[in-house]
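Engineer: What follows is a protein structure lacking sequence information:
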């Protein structure tokens, strides 16, 4: 979830003890924390054209806002490739910065906040580190003077109150859905992929309901015309928010809805299970794995491929032998899954998520394409590789026997920035 409700990690722990100012002086991070104060983390880079376009607008907002409010500070988190680029870009900015040599902290922040693209401005509570808003750049477009700053969304359980409707337009209190797993379905009549997915979702929904499991879906329409909403909703067996209900926009911001169809699954306590419900349904149309908690480790296929593109992944490429691919994949999963679960539990105990995804690359067609992309020959298998496509780099562990200890070792080397990388560009 992108706004509010995220893990709380004190700002000093997130950013380290020291920041820097425009005069290259060390500034105690603690100095920007305090009650009713907010910190903006500005992820940006000199090489990024959208960043260079947004930065002057942010500077204007910052300078004007600081004249009337001292409760806000911004920290620049650089994605520049060199310190010279960082210095040149930072010279334009009036706020503080994370020292360029703290690449370890920068990497942790990208992982913690799932930074997939820049520019990104997120707002934190200065003491707890709780995310107040992760789409502050978008908020500035509609509120350039910051009249609604810090653009804090209501907690999910506060948004999910009031009434919804059934497809006969009868109202139903959301209180009646307490104790149920909820699916929030962002979709629209005008969207061809939505029209394709809705019948699949309907079939899965009905199968889950037949088993007696407590589940309900609420349609959050993206239609612009009420007639389109009504005709589309008439095809659905679940509930909906009324047309143009303000909660739809709040939920869209909470879950960073950038495209549709999108299915978000929320547990009975109001906690997010997954924003990838669409992929879960397509992969499991019978609903056997409902409510689709994300596995600590998965096999590479067309549904999990998006993870490879979005962030760092520790991938175990299995051996290839005619007729035995499934057996190799099964054994690889049996080895990697317990390690992935162990690491996830350890990171969650610290209020964090694992620094990378864990994937077994077996016999899916996607695997051959990925091997070719990375120039990994069949003769080199099995192989462990840490792939980071957003950073255009890979680190391959060649010539070693794959064991649980090696998987742990490679993960911790990645976290401590001890791997040797090969550029993909």
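Structural biologist: Yep, it's here. Predicted model, so just to flag it, every value in this text is computed and none were measured. Residues are numbered from 1 along each chain as shown.
Engineer: From now on I want contacts and neighbour counts done on CA atoms only, so please keep to that.
Structural biologist: Will do.
Engineer: Was I right to think residue 185 contacts residue 257?
Structural biologist: No: contact between residue 185 and residue 257 fails when scored by CA atoms under 8 Å: they sit 10.7 Å apart.
Engineer: neighbour count winner among these two?
Structural biologist: Each of residue 185 and residue 257 has its neighbours counted (other CA atoms under 10 Å); residue 185 has more, 25 against 17.
Engineer: quick one, what contacts the more buried one?
Structural biologist: By CA atoms under 8 Å, 6 or more residues apart in numbering, the residues touching residue 185 are 217-221, 261-264.
Engineer: Strands along the stretch 151-300 of the chain, start to end?
Structural biologist: Secondary structure of the stretch 151-300 of the chain (DSSP state E, counting those that start in this stretch): strands at 163-165, 171-173, 181-187, 215-221, 239-240, 262-266, 272-274, 297-299.
Engineer: Please compare the first structure with the one that follows:
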């Protein structure tokens, strides 16, 4: 049995994306609890007298504006761009180097997702920030990149941007909104979980596409999940969002304490669209569903139970809201999750 203390530690590790082990020092804003800096240890070592405490990173906008952005070798246009021209874009700031094997493995994955997102008509641009040790290596690394780059000669600019975005290692992909505010520091992890970019720009949304990352969070609280076919993914996603989002928004209004940036919401109701994929198949088998779609479900793994919308009922805004209300008020008939039943029977046999 996992102790309450270990559960709290796991939640904090997830929430603040702690990967570097100990010692780790993350400074938080007193009232809001938002992150001031993740690199507290490094900042304290560099500034032992605390002159610049709390070591708040500067806004990346000033550094991005400090000169032109050059096209990489594989980009269609050879014209340099000013940061002002990207004012309507979601931006990915990509910190990488040719000498780094994980970077060389991730770059083609980023190229593929970048192209998929842009083909759907979304304004997305990537800016490469090099950690290469020579200009020759830098040039080799940019040959296959179809986006923009900060010139290799502008080393100080590259360093300032890494500090402003609190970059601790490479490869790192930071996603910025059109005003250059941080959406997520974990763009690489988000992309690896969602290579199609279906949840792009990976903001904290009320309704998400169910991926392996989100499937893990199902063990922490209940979820409303709409299983759909994916013959036309965009249509299925649009339909799913249209019927789930109003219910999710209503639930959010009832829960003013809900923190959308908290990956482990401690029992808060989650809302997902489950496409036809391996993650959905595993969950279906775990719970004990057949292959019927569309299928609206409420799954509560911590309690070991699930509910489904009655067979033949049309999935509409009203029927989804009624289903969610019924589940929240314990008025829906529930069944035991198949995997839980098996575990219970096994325990009885063992006893």
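Structural biologist: Yes, it's here. A quick note: this is a predicted structure, and the numbers were derived from the prediction, not measured.
Engineer: okay if I get the strands of the stretch 151-300 of structure 1 as CSV plus distance to residue 290 of structure 1?
Structural biologist: Formatted as CSV, those follow (distance: least, CA to CA, whole Å):
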stretch, distance to residue 290 of structure 1
strand 163-165, 23
strand 171-173, 24
strand 181-187, 10
strand 215-221, 10
strand 239-240, 19
strand 262-266, 10
strand 272-274, 11
strand 297-299, 16
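Engineer: among these, which is nearest residue 126 of structure 1?
Structural biologist: With CA to CA as the measure, strand 272-274 is the member of the strands of the stretch 151-300 of structure 1 nearest residue 126 of structure 1 (24.0 Å).
Engineer: what separates the closest one from the chain centre, distance-wise?
Structural biologist: Put simply, strand 272-274 of structure 1 sits 11 Å off its chain's centre (CA atoms, centre = their mean, to the nearest Å).
Engineer: ok, now stretch 104-116 of structure 2?
Structural biologist: Remark: stretch 104-116 of structure 2 is offset 16 Å from the chain centroid, using CA atoms, centre = their mean.
Engineer: Against structure 1, what's the mean shift for it, could you check?
Structural biologist: Stretch 104-116 of structure 2, aligned to structure 1 and superposed, deviates on average by 3.5 Å (mean CA distance after the TM-score superposition for structure 1).
Engineer: can you list contacts of that stretch?
Structural biologist: Contact with stretch 104-116 of structure 2 is made by 97-98, 124-126, 145-146, 171, 191, 195-197, as judged by CA under 8 Å, 6+ apart.
Engineer: any idea which of those residues is closest to residue 21 of structure 2?
Structural biologist: Distance to residue 21 of structure 2, by CA to CA, is smallest for residue 171 among those, at 18.0 Å.
Engineer: Name only those of the contacts of residue 185 of structure 1 that count as buried.
Structural biologist: The neighbour-count criterion (16 or more other CA atoms under 10 Å) marks 217-221, 261-264 among the contacts of residue 185 of structure 1 as buried.
Engineer: Which one of the residues you listed is nearest to residue 88 of structure 1?
Structural biologist: Residue 88 of structure 1 lies nearest to residue 262 out of these, by CA to CA, at 40.1 Å.
Engineer: which residues touch the helix or strand where residue 42 of structure 2 lies?
Structural biologist: Assigned by DSSP states H and E, residue 42 of structure 2 belongs to helix 40-46. If you take CA under 8 Å, 6+ apart as the criterion, helix 40-46 of structure 2 is touched by 23-27, 50, 55.
Engineer: Name only those of the residues you listed that count as buried.
Structural biologist: Neighbour-count burial (16+ other CA under 10 Å) is assigned, among those, to 27, 55.
Engineer: Now intersect the contacts of helix 40-46 of structure 2 with the strands, please.
Structural biologist: Cross-referencing the contacts of helix 40-46 of structure 2 against strands under DSSP state E gives residue 27.
Engineer: Make CSV out of the contacts of helix 40-46 of structure 2 and add distance to residue 111 of structure 2.
Structural biologist: Shown next, in CSV, are the contacts of helix 40-46 of structure 2 (distance: CA to CA, whole Å):
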residue, distance to residue 111 of structure 2
23, 35
24, 32
25, 34
26, 32
27, 34
50, 41
55, 34
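Engineer: Residue 423 of structure 1 - how many residues pack around it?
Structural biologist: Residue 423 of structure 1 has 11 neighbours, counted by other CA under 10 Å.
Engineer: how far away is the one residue sitting closest to the centre of structure 1 from residue 217 of structure 1?
Structural biologist: With distances taken as CA atoms, centre = their mean, residue 114 lies nearest the centre of structure 1, 4.4 Å away. Per CA to CA, to the nearest Å, residue 114 of structure 1 is found 26 Å from residue 217 of structure 1.
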